[in-house]
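**Q** the amino acid sequence is not available; the structure is as follows:
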């Protein structure tokens, strides 16, 4: 991002449909971390985060895949009879799955290995068994926000095997001529922090730099600024507002 030296307190106003939202008050310096005030807003914007390079090999999808709402899994526990209430387990819209013996367990955001470890620990309090395996039955829809200088900005649904920044941009009609393909921003909220990563999509296309395409998660924002650069207050914060409003309306 381009940070203005000595940036002081400011606010922005955006309109989504017929709804007006006042942007949060922000104070920033030359640091890459910004604090934000607001109940439904992420409290910080930080450069970096757990952005994985997208793989072109579908057989490696499950290595980086993270469970999300409406995914359906089977849990096979060694020592329990087949079909003992562990098939077709759907993760709910709140990220939790309802399981026999242990009740509600949050699985959204975890890899299959991480989910297995959580379930082994929780179920081990009630049952004795040597091992278990998790099997994907079906993938829930993934929706990402593609904003800025693209052909069709808005919310786009991607399949699990095409959940990456380049696919999201392609789904949105590609980058417009006045869009800055060397400064594409990917934003992700984890807890009270919004992380961002800058991608050079031009190098991804022309120089085959595979590091410039990352795996997305449900709810990520992909933003293409105009060619004159990125300003936090004008380019990013309005979309943080839209994100916060959407999350509030879909809780």
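**A** Received it, and whenever you're ready, just let me know what you need. Fair warning: this is a prediction, and the values are worked out from it, not measured in the lab.

**Q** alpha carbons only for contacts and neighbour counts from here, please
**A** Noted.

**Q** can you map out the helices along this structure?
**A** In the chain, the segments counted as helices under DSSP state H are 61-64, 112-123, 165-171, 201-206, 237-249.

**Q** and stretch 107-125, what's buried?
**A** Taking 16 or more other Cα atoms under 10 Å as the basis for neighbour counts, the residues of stretch 107-125 that come out buried are 107-113, 115-116, 118-120, 123.

**Q** okay, pairing it with this:
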């Protein structure tokens, strides 16, 4: 009976607890009770996947994965039977290659095959039927924009591992400090510029990656990509716990501010996290896991008897 009473008190208090925390600290912006009209809907059921998610695999398949050259790329030019014109080259800051005899040839924004055709055309004035092959030997660092529900949104420079393996969406999110608890991982937007073509936008379901190991949702990035993570409309307790245990989550030890109002002995704003101090000036014990409603209520002096 005592446990049931305590449970009811916590439920009432949870409607008066405001987690007024910015997304930069990786926590949901739940504002309740007198501080907002209503809480987001809480559910223990799986979030419904949008109708567009059923065609997500086809959308992923249609995304252009062709590498286009840009300043900083290291390539090897091989001209058949003409070793004196062949050899390593690097795309210059203006997007050109400085080639023997023919001089500068613009290759920025071209695929490797297109670059080979353009170089072949340039050498056609000097050689008869030149056969040119362009091989990417060391890709340039990638500039990727990350926005939305991540700890540190901004522009990041990512370097391909061993000059071969391109960074993925998950690795980029980890570099940005992880996603917040309010992130909608069912609908992660990846926007890609395809040279002179239109910008492609697809929706990834990173929950498929976490739940089923579907690595097709964790796409390799290209220079100029943008990742946008929106805020979820509902709170799924099971998924929140699963996200917190994954390596995509933000640092749970970061300090956060929690405002408590209602039937508690010491309402007010409290700091949680490593080395944080509360409104009364006392240090709040650091916790290794996520801050819970029970911990918040205890810090606020406990609930008043109804």
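**A** Alright, I've got the coordinates. Just so you know, these numbers come straight off a predicted model, no measurement behind them.

**Q** single out the most deeply packed of the helices of structure 1.
**A** Across these, the average number of neighbours (mean count of other Cα atoms under 10 Å) peaks for helix 165-171, which reaches a mean of 21.

**Q** quick one: residues in contact with that one.
**A** Contacts to helix 165-171 of structure 1, defined as Cα atoms under 8 Å, 6 or more residues apart in numbering, come from residues 144, 146, 150, 156, 158, 175, 186, 201, 213-216, 222.

**Q** whereabouts in structure 2 does that helix align?
**A** Under TM-score structural alignment, the match for helix 165-171 of structure 1 in structure 2 covers residues 169-175.

**Q** and the residue of structure 2 positioned farthest from its centre, how far from residue 134 of structure 2?
**A** Here the centre of structure 2 is the reference, and by Cα atoms, centre = their mean the most remote residue is residue 128, at 49.6 Å. Shown here: residue 128 of structure 2 relative to residue 134 of structure 2, a distance of 18 Å by Cα to Cα, to the nearest Å.

**Q** what range does the host helix or strand of residue 42 of structure 2 cover in structure 1?
**A** Taking DSSP states H and E as the criterion, residue 42 of structure 2 maps to strand 41-43. Correspondence between strand 41-43 of structure 2 and structure 1 is not established for any residue, with TM-score structural alignment as the criterion.

**Q** check which helices and strands that strand sits against.
**A** With contacts defined as 3 or more Cα pairs under 8 Å, 6 or more residues apart in numbering; DSSP states H and E, strand 41-43 of structure 2 has these neighbours: strand 234-236.

**Q** what are the buried residues along the following helix or strand past the strand it packs on?
**A** Next helix or strand after strand 234-236 of structure 2 toward the C-terminus (DSSP H and E): helix 237-245. Within helix 237-245 of structure 2, the residues that qualify as buried are 239-240, 243-244, counting by 16+ other Cα under 10 Å.

**Q** circling back to that earlier point, now the helices of structure 1 as a markdown table including distance to residue 81 of structure 1?
**A** Converted to a markdown table, the helices of structure 1 look like this (distance: least, Cα to Cα, whole Å):
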| stretch | distance to residue 81 of structure 1 |
| --- | --- |
| helix 61-64 | 26 |
| helix 112-123 | 15 |
| helix 165-171 | 42 |
| helix 201-206 | 49 |
| helix 237-249 | 40 |
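
**Q** out of these, flag the one nearest residue 33 of structure 1.
**A** Residue 33 of structure 1 lies closest, by Cα to Cα, to one member of the helices of structure 1: helix 237-249, at 13.5 Å.

**Q** now the closest one: which residue numbers in structure 2?
**A** Counting by TM-score structural alignment, helix 237-249 of structure 1 corresponds to no residue in structure 2.

**Q** helices or strands next to that helix in the packing?
**A** In terms of contacts (3+ Cα pairs under 8 Å, 6+ apart), helix 237-249 of structure 1 is packed against strand 13-16.

**Q** centroid residue for structure 2?
**A** Centre of structure 2 computed as the mean C-alpha position; nearest residue by Cα atoms, centre = their mean is residue 173, 3.3 Å away.
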